[in-house]
Structures are given as structure tokens and as C-alpha cells.
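1. Quick one: sequence and predicted model below, then my questions.
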Amino acid sequence: MARILTIIVSYNFEPWIHKCLPSLLDSSYPTDILVVDNNSGDNTTQIIKETFPTVRLIESSENLGFGKANNIGLDIVLKEKYDYAFLVNQDAWLDRDCIANLVKINTDNIGIISPIHYDGTETTLDHGFAVYTKQARTEDSYRICSFVNAAFWFIPNPVIRKVGGFAPIFFHYGEDKDYANRINYYGLNIVLAEEARAYHDRQQRKTDRKAFLKSEFVYHLTEYCNINYTFVKAFTMAVLASLKKMCSSLLKGHTFEAKSYFSIAFRLLVKTSAVYRTRQANKKAFNKIF
């Protein structure tokens, strides 16, 4: 039987803890569970210690962000020779047979296996997941995607050894897109396990202008770090593309947006040396970013 370590990065986990952890403990296919807590301000760690004593808990003294905290778990997967890492968001839970259906998938040329994401109603596909998988292609009876968000990523041990961990240049958001780009760079696929169901409780979230501009910065940073591009193309897709959007916004009289895109381009330029180091590290097979 394959050994699986489920990794949950928590930050104020209370609203979902009594759905997320029991769903894993009740899984028809067993998994060890690790929670890496990012210095929660609520009772997350106390609840885990008192109510879920079999859950392994690592308490960070600071908020490490999503990628760095997950890297702690990925390092344990390698050191303790687990067969798979299963990354699960804190605002999520699983169908009882989800893991059993994930582990059935043949891992040849596969980097990431994803269940089908439903929202918190458990009846409707998660909106983001539906968008990401709309252009999926069918190959060898699997649906293959260029990207699926990391709410539920089932990753074989050899893939972690080859591709590495999340790039620390990303604090929260963007790290999963960057990792998916690296999966593609190494000739691996992201596939959907059609019979595996999981639930992501984020349907109530709303996006305002501030959140949109933050996502724009993250998007362009992932383009800058994309090792499937030459550095010149990456610069064009990130910095120059931001300046192009700035000019377009100015022509439309959208002064606030124009200033925001100028700020994005400037912030990207400031990060150029860090981006270069990230690209170099990500191009080295069997690298580790822990």
C-alpha cells in the first residue's frame, strides 16, 4: 500500500477544521496528515492538539506563506520516503473515496493528479476549476490540463525529487502556476482523476479592484519566472506587457489602472535579480528549494 502524506497549510483554520480533518481521517484509503500552521491567531493549534491528536502539527513562529510552508511538508515526504504528497487547502474537504481514486492513476509521465473540484455546496463545480479545465485535452483516456489550482494536488515522490519545491519568490498566490509551468518544462502532465471528488469552500469570495490588481501582479510575476520562455520573452510577457496595459489604460482615461500597471512594471523590475535566480534554480533537475 502506498504511503501518503497529506499536507495542509493552515492560517486561522477554525471555520473549516471540523470538516477538513475528519474527511481525511475517514478516508477509505489511509493517509498520514501534517498541518503546518502559519502562526494562526485563532484556536487552530489548540483544537488540533486536543481534538485530532493523530494529526502531525508543525507550528511556525511566523507566517511563511503558502509555498514555503508546503515545502516543509514536501521535505518530510522525501526524507521519510512517502510515495505521494497530497496538498490540500484548509478551506476544503474530501469525498471518502477521493484518495483511493487518486492512487489508482498510473503515474507514467504524470506530474500532478487532481480530483474533480466542487465548491462548498458539494453539487456545483468550483468556478475556477471549471475555467482551468475547460480546454483540457484527452490523451490515453485521461483529461490533461495545463493548469489546475493547488487546492488538491496529488504528487508522486519522484516528481518532487525532479521538479523541487515551490519557489520562495512567491509568498501566496502564483506559486502553483509557477510549479505547473515547471511541470510542463520537465515534460510531465497534470491529469484529472474523474472518479475522485473534493470540495473547495470558496464560492462566497468576491473580487474587488484591489484584489484584481494584486492578481495582475502575481500573473505577470509567474510569466517573468516561466522557464518555458527565454529570459527575453519572459521580460516581454511580464514587464513590457504591464507597460502596454498601462498605455492602454491611459488611452481609455483609466488613470488609476494606468498608475497601477506602472507600479506593477516597476515592482517586477526591482525583482529582476530574484527572478533570474529563481529561473536558474528551477531549470536544474533534481533541485530542491526548501
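-> The structure has been received and is ready for your questions.
2. rest of the way, CA atoms for contacts and neighbours
-> Fine.
3. Show me where this protein has its helices.
-> Taking DSSP state H, the helices of the chain run over residues 14-25, 44-51, 65-79, 98-102, 127-132, 157-163, 175-185, 209-225, 231-235, 241-251, 255-270, 272-282.
4. Using a markdown table, lay out these together with mean neighbour count.
-> A markdown table is the format used below for the helices of the chain (neighbours: other C-alpha atoms under 10 Å):
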| stretch | mean neighbour count |
| --- | --- |
| helix 14-25 | 17 |
| helix 44-51 | 15 |
| helix 65-79 | 21 |
| helix 98-102 | 21 |
| helix 127-132 | 15 |
| helix 157-163 | 19 |
| helix 175-185 | 21 |
| helix 209-225 | 19 |
| helix 231-235 | 17 |
| helix 241-251 | 18 |
| helix 255-270 | 18 |
| helix 272-282 | 17 |
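5. do you know which of those helices lies nearest residue 146?
-> helix 175-185 (7.1 Å; C-alpha to C-alpha).
6. ok, structure two:
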Amino acid sequence: MENVYSIIVTYNAMPWIERCLNSIGKQSNVILIDNNSTDDTVNFVNTNFPNINLYPQKKNLGFGKANNIGITEALKLGATHVFLVNQDVYLDDNTIYKLVSFSKGNPQYGIISPIHYNGKGTALDTQFAKYLTRTNVNLKHFLEEETEESVQDVPFVNAAAWLITKACIVDVGGFDPLFFHYGEDENYCQRVLFHSFKIGVLNTAFIRHDREDRPEIKKDLFTQKYYTAFKKVLSVKYADINSEFSRKAYKKEYKKTIRDIIKSLIRFNLAGVRGFGKQLRLVKKTENKILKSRALNSTKGAHYIL
């Protein structure tokens, strides 16, 4: 696996990183981009995994931009495939080997994902199961076929464990900086399909995604998390280059927010006026970014790779 590089973006990864890195073991080379962790992640990796290519950052760049740095470095080192791995993911034996072997025989797939189990390996990861069932796949039959290699084509699978080919990166590029955290994997899948690559899930390769016990983050009205989530939904929907951009549809986003401002005024809700006013400015600002994103991503090229 000399030409395969696993890329891990870390941020305060101490609860998982030792098991994650041990599970990768001799399966591939590793590039780790740390997003300015405030725990002992960088020191721990330096001390216990000295052979890893570690790139500590001075600030949190977000998931997409940090991965772009890792992809860039991997290509410089001669990578034919990159394997994006979340910090809370553990690989089963030969996971990368199985994915790469399938990829070499099926170059039409730009992204190939393994099966995602939960952290304990007792059931499918909940979100992953939802993505698969949306494809109308017979999930039970697909999983029971694991002794016989089978791939399921999907329009989307989350980027907790993606094998991406160099050919795909050269045509599609890296993650779009329009997305800081969340939504970048959905946008990337849209672009992969637009440029005529397939996305598949391989039923003979497995990971464990250790995230089921974490509480869902609340997005209270007018908090930063609220605006981030709002922008994500807006961007995923309108930056999809597989659909034409509709100015009429986008204007509805303006009108809806303006109605919310008026309702707040009528109720003398000054916090609502300010909050929805900020949302309206976000709608306007995001439109220009979406249009630029669509124009660039519709062309082939290694965009966003530094």
C-alpha cells in the first residue's frame, strides 16, 4: 500500500486517536492534520506514532480545508488513492486493502466506502443505515452477501471513511471552502456524480464509527450553530450542480426571512428583528458564494487543492 495515504483530521481527538491509529496500523501511510487541538492530541501522536506525517495547524480550519491540505500532501508523495478517516473511526483488518483492490478493478468509482458499524460493532451506524435504505437496497440481503464481494451504488455516503481515487481528485478537486463543517461531503458527492464518477459501498470492508453515545448538539435560534446549520442547508441545496440554479426559488429564501422580520416587528420582538436581519444578510452573502462555487465546480480540475 505504498501509494495509499490515509488522511485524518483531528480536533481534541484523545478519546479515540490511539485506537484509530492502531487500527490503521500497516494498512497504509498516514497523514494527520490537527485543527489546533486544545488537548494532548499533537503531543500524543508525536510521542507514540513518530512515523506519521503530522501537520499541526495554528487555527481550526474546518473539516474540508484541513482535508484539502492532507490530500495535497498525499498527491505530492505519489498517492494513487487517499482514504479519508474520521478521528473516531476504527478499521477492521484489511479494510483499505479490500477497498483499493476493488477500486483498481472498477475505476468508474470515484468514492468507495466500507460498511459503517457503530463503535461497539453490534449494529450498523444509525445515520449510515439511513443513507443506505434511501437507495431501496435490501439491506439484510446486501450484508449477508459479505462472503461474496458486492457493491451498492449510492448518491451519498458520509465521509467518515472514503477511499477516493487520484483520477477523481484530478477531475473533481477537493472540498469546497463554501462549507466549513458539515455539508462538505454532500456537496462533494454531488460534484463526483456530476463529473460522471460513481459512489459505492463495498460489503466486504468494515469500519466502526464510535459516535453513538454523543448527545445531539442543539441549534438554538440565532446562535452561531443556528446560522451555520442554516447556511449549510442553503448551500447544499443551491450549490448542487446537478440541478439548475433557480433565482426564483432562491428569492423565496429572501421573502421568507423578510416575512419573519415583519412578524417580529409586529410583535415588538427586537431580538427577532435583529436575528432574522442577520439571517437575511447571510442569505444575500451566500448567494454570491453559491454562484461562484457552481461556476467553478462545473468545470473539471483539481480545485481547492493547494
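-> Everything's here; your move. As the structure is a computational prediction, the values presented were derived from the model and not from experiment.
7. Switch the helices of the first structure over to a markdown table; also include distance to residue 112 of the first structure.
-> Below are these laid out as a markdown table (distance: least, C-alpha to C-alpha, whole Å):
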| stretch | distance to residue 112 of the first structure |
| --- | --- |
| helix 14-25 | 19 |
| helix 44-51 | 28 |
| helix 65-79 | 14 |
| helix 98-102 | 10 |
| helix 127-132 | 14 |
| helix 157-163 | 8 |
| helix 175-185 | 8 |
| helix 209-225 | 19 |
| helix 231-235 | 24 |
| helix 241-251 | 30 |
| helix 255-270 | 29 |
| helix 272-282 | 17 |
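8. Would you mind saying which of the ones you listed lies nearest residue 31 of the first structure?
-> Smallest distance to residue 31 of the first structure across those (C-alpha to C-alpha): 7.3 Å, for helix 14-25.
9. Okay, angle between that closest one and helix 44-51 too, please.
-> 40 degrees (axes from the mean of the first three to the mean of the last three C-alpha atoms, to 10 degrees).
10. How far does helix 14-25 of the first structure sit from its chain's centre?
-> Remark: helix 14-25 of the first structure is offset 19 Å from the chain centroid, using C-alpha atoms, centre = their mean, to the nearest Å.
11. And stretch 181-193 of the first structure, by the same measure?
-> Distance, centroid of stretch 181-193 of the first structure to centroid of chain: 13 Å (C-alpha atoms, centre = their mean).
12. so that stretch matches what in the second structure?
-> With TM-score structural alignment applied, stretch 181-193 of the first structure matches the range 190-202 in the second structure.
13. do stretch 80-98 of the first structure as well
-> Alignment note (TM-score structural alignment): stretch 80-98 of the first structure is matched to residues 77-95 of the second structure.
14. what's the straight distance from one end of the matching stretch to the other?
-> The first and final residues of stretch 77-95 of the second structure sit 22 Å from each other (C-alpha to C-alpha, to the nearest Å).
15. ends of the match of stretch 181-193 of the first structure, how far apart?
-> 20 Å.
16. Same question for stretch 5-15 of the first structure.
-> 23 Å.
17. Identify each buried residue in it, please.
-> Going by neighbour count (16 or more other C-alpha atoms under 10 Å), the buried part of stretch 5-15 of the first structure is 5, 6, 7, 8, 9, 10, 11, 12, 13, 14.
18. quick one: which of the helices of the first structure is nearest residue 196 of the first structure?
-> Comparing the helices of the first structure by their distance to residue 196 of the first structure (C-alpha to C-alpha), the top pick is helix 98-102, with 4.4 Å.
19. So residue 283 of the first structure versus residue 190 of the first structure, what's the distance?
-> Using C-alpha to C-alpha, residue 283 of the first structure is found at 19 Å from residue 190 of the first structure.
20. Kindly report the same for residue 94 of the first structure.
-> Distance, residue 94 of the first structure to residue 190 of the first structure, by C-alpha to C-alpha: 19 Å.
21. repeat for residue 199 of the first structure
-> Noted for residue 199 of the first structure: a distance of 19 Å to residue 190 of the first structure, by C-alpha to C-alpha.
22. Likewise for residue 208 of the first structure?
-> Counting by C-alpha to C-alpha, the gap between residue 208 of the first structure and residue 190 of the first structure amounts to 30 Å.
23. Of those two, give the one with the bigger neighbour count.
-> residue 190 (24 against 8; other C-alpha atoms under 10 Å).
24. tell me the contacts of the nearest residue to that one once chain neighbours are set aside?
-> Nearest in space to residue 190 of the first structure, with sequence neighbours left out and distances taken as C-alpha to C-alpha, 6 or more residues apart in numbering, is residue 112 at 4.8 Å. For residue 112 of the first structure, the contacting residues are 153, 154, 155, 156, 189, 190, 191, by C-alpha atoms under 8 Å, 6 or more residues apart in numbering.
25. So which of those wins on neighbours?
-> Greatest neighbour count in those, by other C-alpha under 10 Å, goes to residue 191: 26 neighbours.
26. What distance do you get for the nearest residue in space to that residue that is not next to it in sequence to residue 238 of the first structure?
-> Spatial nearest neighbour of residue 191 of the first structure, chain neighbours left out: residue 144 (4.5 Å); criterion: C-alpha to C-alpha, 6+ apart. Computed as C-alpha to C-alpha, the residue 144 of the first structure to residue 238 of the first structure distance reads 26 Å.
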